[in-house]
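1. Dropping the sequence and predicted coords here.
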Amino acid sequence: MPAKPTSTQRRRAALRTALDDQLKALDEAPYCGPDLPTDVLRACAHAVLRAQDSGAAPERSAVKAVVRATLVELAERVPGHALEVRVPPFGAVQCLSGPRHTRGTPPGVVETDPLTWIALAAGTLDWPEATSAHRVSASGVRADLSALLPLWGHESRPA
């Protein structure tokens, strides 16, 4: 009997499927880049943002896959429990070292919508712009993610 796929394997498979679905919805050629997790994640994030820019609704499965994968990446890069990053309805993670909370609202909370989160993670929107436009709600002394975002460096959206 084959081994049951791990959560990481399931997340990567969902991301690749979501990328293919988003590219198809955009009438673009299938992804032919490296099948490395970060490359597929970046390609899917940019495909979602291209859909948004074109006025089309991004594929829900692609938005969900990108949000979940970027939240996991953030939590892996800066582990801890001092800040909770929420991107409803798709996910939330705790990150950053510092005071740990066990009940109720954590000492720091960042909350935003999925497309704003994807733009921040991809580097097509910067933290000061997002917070000044009230696209992000951030409370607590550790709620400034400007040093952690974007996840891959500032980029322009690929055509």
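-> Looks like it arrived, so ask away.

2. alpha carbons only for contacts and neighbour counts from here, please
-> Noted.

3. Need the contact partners of the helix or strand hosting P128.
-> For P128, the element it lies in under DSSP states H and E is helix 127-132. Contact partners of helix 127-132, identified using CA atoms under 8 Å, 6 or more residues apart in numbering, comprise 116, 120, 136-138, 145-146, 149.

4. Greatest separation within those: which pair is it?
-> With distances taken as CA to CA, the most widely separated pair in those is S137 and L149, at 15.3 Å.

5. quick one: which of the two has more around it?
-> L149 (20 against 16; other CA atoms under 10 Å).

6. Cross-check the contact I'm expecting between the more buried one and L120.
-> Yes. With contact defined as CA atoms under 8 Å, L149 reaches L120; the gap is 6.3 Å.

7. putting a second one here so we can go through both:
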Amino acid sequence: MPARLRPADPAAVADALSRDGEERTDVDRRLLAKHFLALLAQRAPGASVEVRVPPFSAVQAVPGVRHTRGTPPAVVETDADTWIAVATGALTWADAVGSGRVRASGERTDLTPYLPLGSPA
């Protein structure tokens, strides 16, 4: 089961968001990916969808049937930069999925109702 995450310190998030694109380090990406995954889990409590941002972390979120063992029936997977972009509203969910930057399979994987999770500093 994915780890329970907590949102990061707002100052650390603002600092990491202040660096864009190639200036953002892996430490920034890890902090922001985990932060926005934690916010998603708070905004959409549940365990019907596993949202993965490898290699940094994953959470189970979205109300519905609880998943407990094996391969989850609903999975969302993306890279950290894409997750940060959709979480901040810099990229829409539909555009991310349509372009293949987000892979989403199973019921309840449309995260549009929960996004954006925050805004760029």
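-> Now that the structure is in, tell me what you want to look at. This structure is a prediction, so every number in the text was calculated from the model and none was measured.

8. what touches both of L149 and L120 of the first structure?
-> With contacts defined as CA under 8 Å, 6+ apart, the residues shared by L149 of the first structure and L120 are 126-127.

9. and V62 of the second structure, what is it in contact with?
-> 41, 44-49, 108.

10. Can you tell me what it aligns to in the first structure?
-> With TM-score structural alignment as the criterion, V62 of the second structure lines up with L96 in the first structure.

11. what does T82 of the second structure give?
-> Checking TM-score structural alignment: T82 of the second structure goes with T116.

12. show me what contacts the nearest residue to its match once chain neighbours are set aside?
-> Setting aside the residues directly before and after it, T116 of the first structure is nearest to R135 in space (CA to CA, 6 or more residues apart in numbering), at 6.9 Å. Contact analysis of R135 of the first structure by CA under 8 Å, 6+ apart lists 112-113, 116.

13. Please say which position in the second structure R135 of the first structure maps to.
-> Using TM-score structural alignment, R135 of the first structure sits opposite R101 in the second structure.

14. quick revisit: now list the buried members of the contacts of V62 of the second structure.
-> The neighbour count (16 or more other CA atoms under 10 Å) marks 41, 44, 46-49, 108 as buried among these.

15. Need these in a markdown table (columns: secondary structure and distance to R30 of the second structure).
-> Below are these laid out as a markdown table (DSSP: H, G, I helix; E, B strand; the rest coil; distance: CA to CA, whole Å):
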| residue | secondary structure | distance to R30 of the second structure |
| --- | --- | --- |
| A41 | helix | 16 |
| A44 | coil | 21 |
| G46 | coil | 23 |
| A47 | coil | 22 |
| S48 | coil | 24 |
| V49 | strand | 21 |
| R108 | coil | 25 |
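
16. Max pairwise distance over those residues: which two?
-> A41 and R108 (13.9 Å).

17. Which residue ranges of the first structure form helices?
-> With DSSP state H as the criterion, the first structure has helices at 7-25, 37-53, 60-77, 114-122, 127-132.

18. Single out the most deeply packed of those.
-> Each of these was scored by mean neighbour count; the highest is helix 114-122, a mean of 23, by mean count of other CA atoms under 10 Å.

19. By how much does that helix deviate from the second structure on average?
-> With mean CA distance after the TM-score superposition for the first structure, helix 114-122 of the first structure departs from the second structure by a mean of 0.4 Å once superposed.

20. Who are the packing partners of that helix?
-> Applying 3 or more CA pairs under 8 Å, 6 or more residues apart in numbering; DSSP states H and E, we find helix 114-122 of the first structure packed against helix 37-53, helix 60-77.

21. Distance to L15 of the first structure added to those helices, as a markdown table?
-> Formatted as a markdown table, these follow (distance: least, CA to CA, whole Å):
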| stretch | distance to L15 of the first structure |
| --- | --- |
| helix 37-53 | 7 |
| helix 60-77 | 5 |
